[in-house]
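**Q** coords please:
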Amino acid sequence: MPHGRHAVSTYDSTSSTSVTALVTTRLKRMQYRPSLIDGFITKTRLDFSLP
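**A** Okay, the predicted model is just below:
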């Protein structure tokens, strides 16, 4: 299984279970890095404020 920045995009397998496990692991890691999520929101310029 590839590691690194583009691991999910370069993963070449027929096993969707492996891909699901990889994505789940990465999302769980992101959960503990709020600055990373804030950076995504800032970069996309999405407005999450309630009307």
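
**Q** every contact and neighbour count from this point should use C-alpha atoms.
**A** Will do.

**Q** and the strands in this structure?
**A** With DSSP state E, there are no strands along the chain.

**Q** for it, what's the longest helix?
**A** In the chain, taking DSSP state H as the definition, the longest helix is helix 16-31.

**Q** please generate a structure for the following sequence too, so the two can be compared:
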Amino acid sequence: QREWLTVVLLPGYAPELNPVEGMWAHIKRSLANLAARTLSNLATLLHRRLKALQYRRAILDGFLAGTGLTLDRPD
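**A** Coordinates of the predicted model:
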């Protein structure tokens, strides 16, 4: 137990509460019409798209907002 730590119990399977699900949906939509020649080409493209997302704070915040969760401590 730590004063700075708050544990929130979530259901065992709840993709709607996982911001990463929104991020992957966003990435998959951007790849909808892609026909990569090799797995290496696909991996390179994914790496670039994920790296670009890293600098788009508003989109990342939107993935969290889409879950209805916050980073604030519960009262």
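
**Q** TM between them?
**A** The pair, once superposed, lands on a TM-score of 0.62 when counted by TM-score structural alignment, normalised by the length of the first structure; 45 aligned residues with a Cα RMSD of 2.3 Å.

**Q** one step back: could you tell me where the longest helix of the first structure falls in the second structure?
**A** Using TM-score structural alignment, helix 16-31 of the first structure corresponds to residues 39-54 of the second structure.

**Q** post-alignment, the matching stretch versus the first structure, mean distance?
**A** Aligned to the first structure and superposed, stretch 39-54 of the second structure gives a mean residue distance of 0.6 Å (mean Cα distance after the TM-score superposition for the first structure).

**Q** touching that stretch from outside, list them.
**A** The contact list for stretch 39-54 of the second structure (Cα atoms under 8 Å, 6 or more residues apart in numbering) reads 27, 36, 59-60.

**Q** please spell out the PyMOL selection for the buried subset of these.
**A** Buried members of the contacts of stretch 39-54 of the second structure, defined by 16 or more other Cα atoms under 10 Å, are picked up in PyMOL with:
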select buried, resi 60
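
**Q** V20 of the second structure: which of the contacts of stretch 39-54 of the second structure is nearest?
**A** L60 (9.4 Å; Cα to Cα).

**Q** distance of that closest one relative to L39 of the second structure?
**A** Going from L60 of the second structure to L39 of the second structure by Cα to Cα, to the nearest Å gives 26 Å.
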